[in-house]
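mind folding the following:
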Amino acid sequence: MARRDLTGAVDFAYLESFAAGDAQVVDEVLALFREQAAIWSSMLNPASEGWRDAVHTVKGAARGVGAFALGDACEAAEVEGSGKLGGVHDALDAALADVAAYAHERALQSLKTPR
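Next up, the predicted model:
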């Protein structure tokens, strides 16, 4: 998996700009996003009492990292109800796949770039 595998689910240029080009900040933010996604996934279930809170939290985090389609899917679930949670899961999976491809590409570049 590498940059060529990006689907556009995350706008990394937005995130890089927001982090003022600080690659370490970008890496830290994406690591937190991935860790939190594991927690969110179990909460994004209509049987979970806190699914609405989880959707709201994911929406903000998604928009913060540039995963705008995920943010929009969360907003749809907030407005239209738990029937939209499948779209949230799909968008979260796409965002996480893009984050993994981006991180993999950065790891490859670090092997090629002299320090």
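
use CA for all of it now, contacts and neighbours both
OK.

what is the burial count for A37?
Residues within reach of A37, counting by other CA atoms under 10 Å, total 18.

and it, what does it touch?
L92 (CA atoms under 8 Å, 6 or more residues apart in numbering).

what of A73?
K84, G87, V88, A91.

farthest pair within the residues you listed?
K84 and A91 (11.0 Å; CA to CA).

and these two? Which one has more around it.
A91 (23 against 17).

which non-adjacent residue is nearest the more buried one?
Leaving out its chain neighbours, the residue that sits closest to A91 by CA to CA, 6 or more residues apart in numbering is L70, at 4.9 Å.

how far out from the middle of the chain is the helix or strand hosting the one you found?
Counting by DSSP states H and E, the element that carries L70 is helix 68-80. Centroid separation for helix 68-80 versus its chain: 13 Å, with CA atoms, centre = their mean, to the nearest Å.

buried stuff in it?
F68, A69, L70, G71, D72, A73, C74, E75, A76, A77, E78 (16 or more other CA atoms under 10 Å).

quick check, the fifth one in contact with K59.
Yes: shown here, D72 and K59 form a contact pair, counting by CA atoms under 8 Å, at 7.4 Å.

tell me who's in contact with the closest residue in space to R52 that isn't next to it in sequence.
If the residues on either side of it in the chain are set aside, R52 comes closest to E78, at 6.5 Å by CA to CA, 6+ apart. Counting by CA under 8 Å, 6+ apart, E78 touches R52, V55, H56.

the structure of the following sequence is requested for comparison with the preceding one:
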Amino acid sequence: MNKQAVNVSLLQELVGDDQVVIDEILREFHAMLASIQNDLYEACKTGQCDRACALAHKLKSSARSVGALNLGAWCEQIEQAGRNGQTGVLHELLVGFEHELAAVESWLAHWLGID
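A predicted model of the protein is given here:
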């Protein structure tokens, strides 16, 4: 498990120390990841720059708010490449994005007790 994948203390600064609230937010983020990741991957892979930009922007904001800062940084790069119409760069960014996404998903599964 990558301990750096999510810095939950950043989320705690936003919402407090109520574990039920934190878990609920992390569950919602986990569900959002499941719904966005395939669409974002497909948009990057097929050169849909506007769509990749919009999806990366949405995920970037959510990732940063829960403390998944590295994932947010990858999303920012994808967003910028999409905004600039750089389809080749979108393809290149997928490897790092997928690696960080896997780390965040592993961290969330451990935190939330999901198999």
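
if we can go back for a sec, and of the buried residues of helix 68-80 of the first structure, the nearest to A9 of the first structure?
Within the buried residues of helix 68-80 of the first structure, the smallest distance to A9 of the first structure is 6.5 Å, found for A69 (CA to CA).

OK, contacts around that closest one?
A69 of the first structure sits in contact with A9, A91, where contact means CA under 8 Å, 6+ apart.

where does the strand or helix carrying R63 of the first structure end up in the second structure?
Assigned by DSSP H and E, R63 of the first structure belongs to helix 51-65. Using TM-score structural alignment, helix 51-65 of the first structure lines up with residues 52-66 of the second structure.

ok, which stretches of the first structure are strands?
Along the first structure, no segments are classed as strands by DSSP state E.

longest helix anywhere in it?
helix 85-112 (DSSP state H).

that one - contacts with which helices or strands?
Where contact means 3 or more CA pairs under 8 Å, 6 or more residues apart in numbering; DSSP states H and E, helix 85-112 of the first structure is packed against helix 23-43, helix 68-80.

distance from that helix to the middle of the chain?
8 Å.

buried stuff in that helix?
Residues 85, 87-89, 91-103, 105-106 are the ones in helix 85-112 of the first structure that count as buried (16+ other CA under 10 Å).

how close does the match of helix 51-65 of the first structure sit to the first structure?
Superposed on the first structure, stretch 52-66 of the second structure shows a mean distance of 0.8 Å to its aligned residues (mean CA distance after the TM-score superposition for the first structure).

counterpart of stretch 18-25 of the first structure in the second structure, which residues?
So stretch 18-25 of the first structure sits over residues 14-21 in the second structure, by TM-score structural alignment.

what's the nearest residue to the aligned partner of E105 of the second structure in the first structure if we skip its chain neighbours?
With TM-score structural alignment defining the correspondence, E105 of the second structure maps onto L96 in the first structure. Of all residues not flanking L96 of the first structure in the chain, R34 sits nearest, at 6.9 Å (CA to CA, 6+ apart).

was I right to think the one you found contacts D98?
No: contact criterion CA under 8 Å: R34 of the first structure and D98 do not qualify, at 11.0 Å.

which non-adjacent residue is nearest A9 of the first structure?
Going by CA to CA, 6+ apart, A9 of the first structure has A95 as its nearest residue, at 5.1 Å.

repeat for K45 of the second structure
Once flanking residues are discounted, K45 of the second structure sits nearest to H91: 5.8 Å by CA to CA, 6+ apart.
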